[in-house]
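Trainee: Here is my input; please provide its structure:
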Amino acid sequence: MEKKNMIINGKKLSYIEKGNVNDPPVLLLHGVPESSLLWREMIPCLVSCGFRTIAPDLPGFGQSEPFDESSTWERYEQFISDFTRELKLDKFHLIVHDWGGLIGLKWACDHRERILSLFVSNTTISGDYKWHSLAQIWRTPNVGEKIMKRMSDDSQFQTDMKNSIPNIVDETLEDFYRVFRTPESSKVILDLYRSGNIEKVKSYNQKLNQIKIPVTIIWGENDPYIPFEFAYKLQKEGLPHAQVHIIQNAGHFIQIEVPDKVNFYIQQHFKNV
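Mentor: Predicted coordinates:
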């Protein structure tokens, strides 16, 4: 899928943009270790629903260059402000997955007047969340660096990802691998996870409660990283008016595993906004 490039703060930023420039915009934020190609099956669906669809490779992921400074949670939030300003996106619909949700939901709480609707999958900012085992390793100094060295083995990465997501296509797989290639590139993930102190969002349930726009939450029933119970927790604690849908026989990467089901819920959501 063809990407465009721009320069933000002196760094190359790659992104996918499809649809009519005058249509209402939708911003899609991927997670770790993903890229804009996570959304390759959703983008045509959104365009056919009448939306301008914009999906960046977050800095350091896919084909985007990393920040000069540490790749922290806060720095990615600043990036959302920079990127949307560059594209002159004032108000937009927001679709998030995984770390894209930790970044995007926190940003949405602080800029709620700019968000037209929210479509959330497999992500949480709940204070009750306990990091999954790989995240705990990444968050541990020295241990994280050692495991990253192992994960830089391209063929091993491909094998592991294909075991996890059998229907992933090679172009997407190669894009996802880019962040692991070198100790410098993989530092992006270590920085991000080590900055991920959930204490920072203790106050955000209150802020989420002030978001009165349409919200859909979808989840893979078998997500090994963030259990589907957190879909209901997000609804109960912060977004009581949200529609929640759990997709059976699907894991964490639902956009690739079951794209037709994700697109069904996207169509439902955008029919009602």
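
Trainee: contacts and neighbour counts: CA atoms only from here.
Mentor: Noted.

Trainee: what about the helices in this structure?
Mentor: Listed in chain order, the helices found in the chain under DSSP state H are 42-48, 73-86, 99-110, 133-138, 143-151, 154-164, 170-177, 183-194, 204-208, 229-237, 254-257, 259-271.

Trainee: Now render these as a markdown table, adding mean neighbour count and distance to L27.
Mentor: Below are those laid out as a markdown table (neighbours: other Cα atoms under 10 Å; distance: least, Cα to Cα, whole Å):
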| stretch | mean neighbour count | distance to L27 |
| --- | --- | --- |
| helix 42-48 | 18 | 10 |
| helix 73-86 | 16 | 9 |
| helix 99-110 | 22 | 10 |
| helix 133-138 | 16 | 26 |
| helix 143-151 | 16 | 30 |
| helix 154-164 | 14 | 26 |
| helix 170-177 | 18 | 19 |
| helix 183-194 | 19 | 21 |
| helix 204-208 | 18 | 19 |
| helix 229-237 | 18 | 21 |
| helix 254-257 | 22 | 15 |
| helix 259-271 | 16 | 13 |
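
Trainee: who wins for proximity to D57 among those helices?
Mentor: Shortest distance between D57 and those, using Cα to Cα, is found for helix 170-177: 9.5 Å.

Trainee: Mind giving me the packing neighbours of that closest one?
Mentor: Here helix 170-177 touches helix 154-164, going by 3 or more Cα pairs under 8 Å, 6 or more residues apart in numbering; DSSP states H and E.

Trainee: just to revisit the earlier point, among the helices of the chain, single out whichever gets nearest to I125.
Mentor: Among the helices of the chain, if distance is taken as Cα to Cα, the winner is helix 99-110, at 5.9 Å.

Trainee: Please generate a structure for the following sequence too, so the two can be compared:
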Amino acid sequence: MDWSHEEAIVNGVRLHYVEAGEGPLVVLLHGFPEHWYSWREQIPALVEAGYRVVAPDMRGYNRSEKPPGVSAYRIGNLVEDVRALIAHCGADRAHLVGHDWGGVVAWEVAARHPDSVDRLVVLNAPHPSAYRRELWNPESDQAKRSWYVLFFQLPWLPELLVRAGRGRLLESLFRGGAANPEAFDDEAIRRYTEACLRPGAMTAMLNYYRALFRGTLRSKVPGRSLPDATTSDGLIGRPTLLVWGTDDEALSERLTEGLEKWVPDVEVERVAGASHWVQLDAPERVNDALVGFLSRG
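Mentor: I've put the predicted structure just below:
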């Protein structure tokens, strides 16, 4: 099928996005260290089901603008990017689908601006309150699994390791973690490597983690309030589907439990044997769940 490559200035940042189809708007938000291409299996299925699909490269990624500085990647800025993109598409609201970091942003859009979201679908990205719960739970191994978040706080070293290997580290990350050997073929690895090695891209991508970590720490300082720098604890008031590959090496399956406290209208679809890259490990299963859930809206 054909899709068009577009660009727009939204929230003061130039974003590249792929668009296809006609109908109700669905916005697909990718994770780290990916870009719009991670939705290549979902875009045709959604278009065939009668949706207009928009899949952006989030700020800092691939062909989108890479504003300098850690503060440019605070969660509040990322939320406003999505809202501005929805408005640019001529809509008041959209179905929102996010994986990994895209899922983090999707949770926040739905919590802070429920009127901007019809239905919410999140793939292998924990609700922020569930993540904090497991991070500090002595019976959970989530803190151990999250070691890379601390590593990403280091200046220049993570970027240096990626550049020095000319993408071999990225290939290992994708192919080593995927359950489906066909999920990342040579073309996919080429695309991801090319995107990550664009000037300024790795620093921008890592700044997502740096901004979130620093904002959370600063918000704990007595007398300081930085709600824009940290994730919210707000309820999710929209119908929500959480799709979870059970063999995610970075995120514990315990994160899918007890969500009703924060997400009263939630369904959980566990995909046994799928990795963190669940939409590529089991595309037909994910597509069926995604289209089936959105069609109820």
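
Trainee: So after superposing, what's the score?
Mentor: The TM-score (TM-score structural alignment, normalised by the length of structure 1) is 0.86; 266 aligned residues with a Cα RMSD of 2.5 Å.

Trainee: returning to what we had before: which one of the helices of structure 1 lies nearest to H30 of structure 1?
Mentor: helix 99-110 (4.8 Å).

Trainee: now the closest one: which residue numbers in structure 2?
Mentor: The aligned range for helix 99-110 of structure 1 in structure 2 is 101-112, by TM-score structural alignment.

Trainee: quick one: that stretch to structure 1 mean distance?
Mentor: Compared with structure 1 after the fit, stretch 101-112 of structure 2 shows a mean deviation of 1.3 Å (mean Cα distance after the TM-score superposition for structure 1).

Trainee: Touching that stretch from outside, list them.
Mentor: The contact list for stretch 101-112 of structure 2 (Cα atoms under 8 Å, 6 or more residues apart in numbering) reads 28-32, 75, 78-79, 82-83, 96-98, 116-117, 120, 122-128, 231-238.

Trainee: Go again with 6 Å.
Mentor: With contacts defined as Cα atoms under 6 Å, 6 or more residues apart in numbering, stretch 101-112 of structure 2 is touched by 29-31, 79, 98, 122, 125, 234-236.

Trainee: For ChimeraX, what selects the buried ones among those residues?
Mentor: Here is the ChimeraX command that selects the buried residues among the contacts of stretch 101-112 of structure 2 (16 or more other Cα atoms under 10 Å):
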select :29,30,31,79,98,122,125,235,236
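
Trainee: Narrow the contacts of stretch 101-112 of structure 2 to those in strands?
Mentor: Assignment to strands by DSSP state E places the following of the contacts of stretch 101-112 of structure 2 there: 29, 98, 122.

Trainee: Reformat those as CSV; add distance to E22 of structure 2.
Mentor: Below are these laid out as CSV (distance: Cα to Cα, whole Å):
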residue, distance to E22 of structure 2
L29, 19
G98, 20
V122, 22
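
Trainee: quick one: the residue of structure 1 most remote from its centre from H252 of structure 1, how far?
Mentor: Computed with Cα atoms, centre = their mean, the residue of structure 1 farthest from its C-alpha average is N142, at 26.2 Å. Separation of N142 of structure 1 from H252 of structure 1 (Cα to Cα, to the nearest Å): 27 Å.

Trainee: burial count for the alignment partner in structure 1 of P239 of structure 2?
Mentor: Counting by TM-score structural alignment, P239 of structure 2 corresponds to P214 in structure 1. Residues lying near P214 of structure 1 (other Cα atoms under 10 Å) number 19.

Trainee: list the contacts for P214 of structure 1?
Mentor: Taking Cα under 6 Å, 6+ apart, we find P214 of structure 1 in contact with S117.

Trainee: let's see it at 8 Å
Mentor: 116-118, 241-242, 269, 272-273.

Trainee: Please check those and keep the buried ones.
Mentor: 116-118, 242, 269.

Trainee: farthest pair in the residues you listed?
Mentor: Greatest spatial distance in those: L116 and A242, 13.8 Å, computed using Cα to Cα.

Trainee: so where in structure 1 does stretch 40-48 of structure 2 end up aligned?
Mentor: Counting by TM-score structural alignment, stretch 40-48 of structure 2 lines up with residues 40-48 of structure 1.
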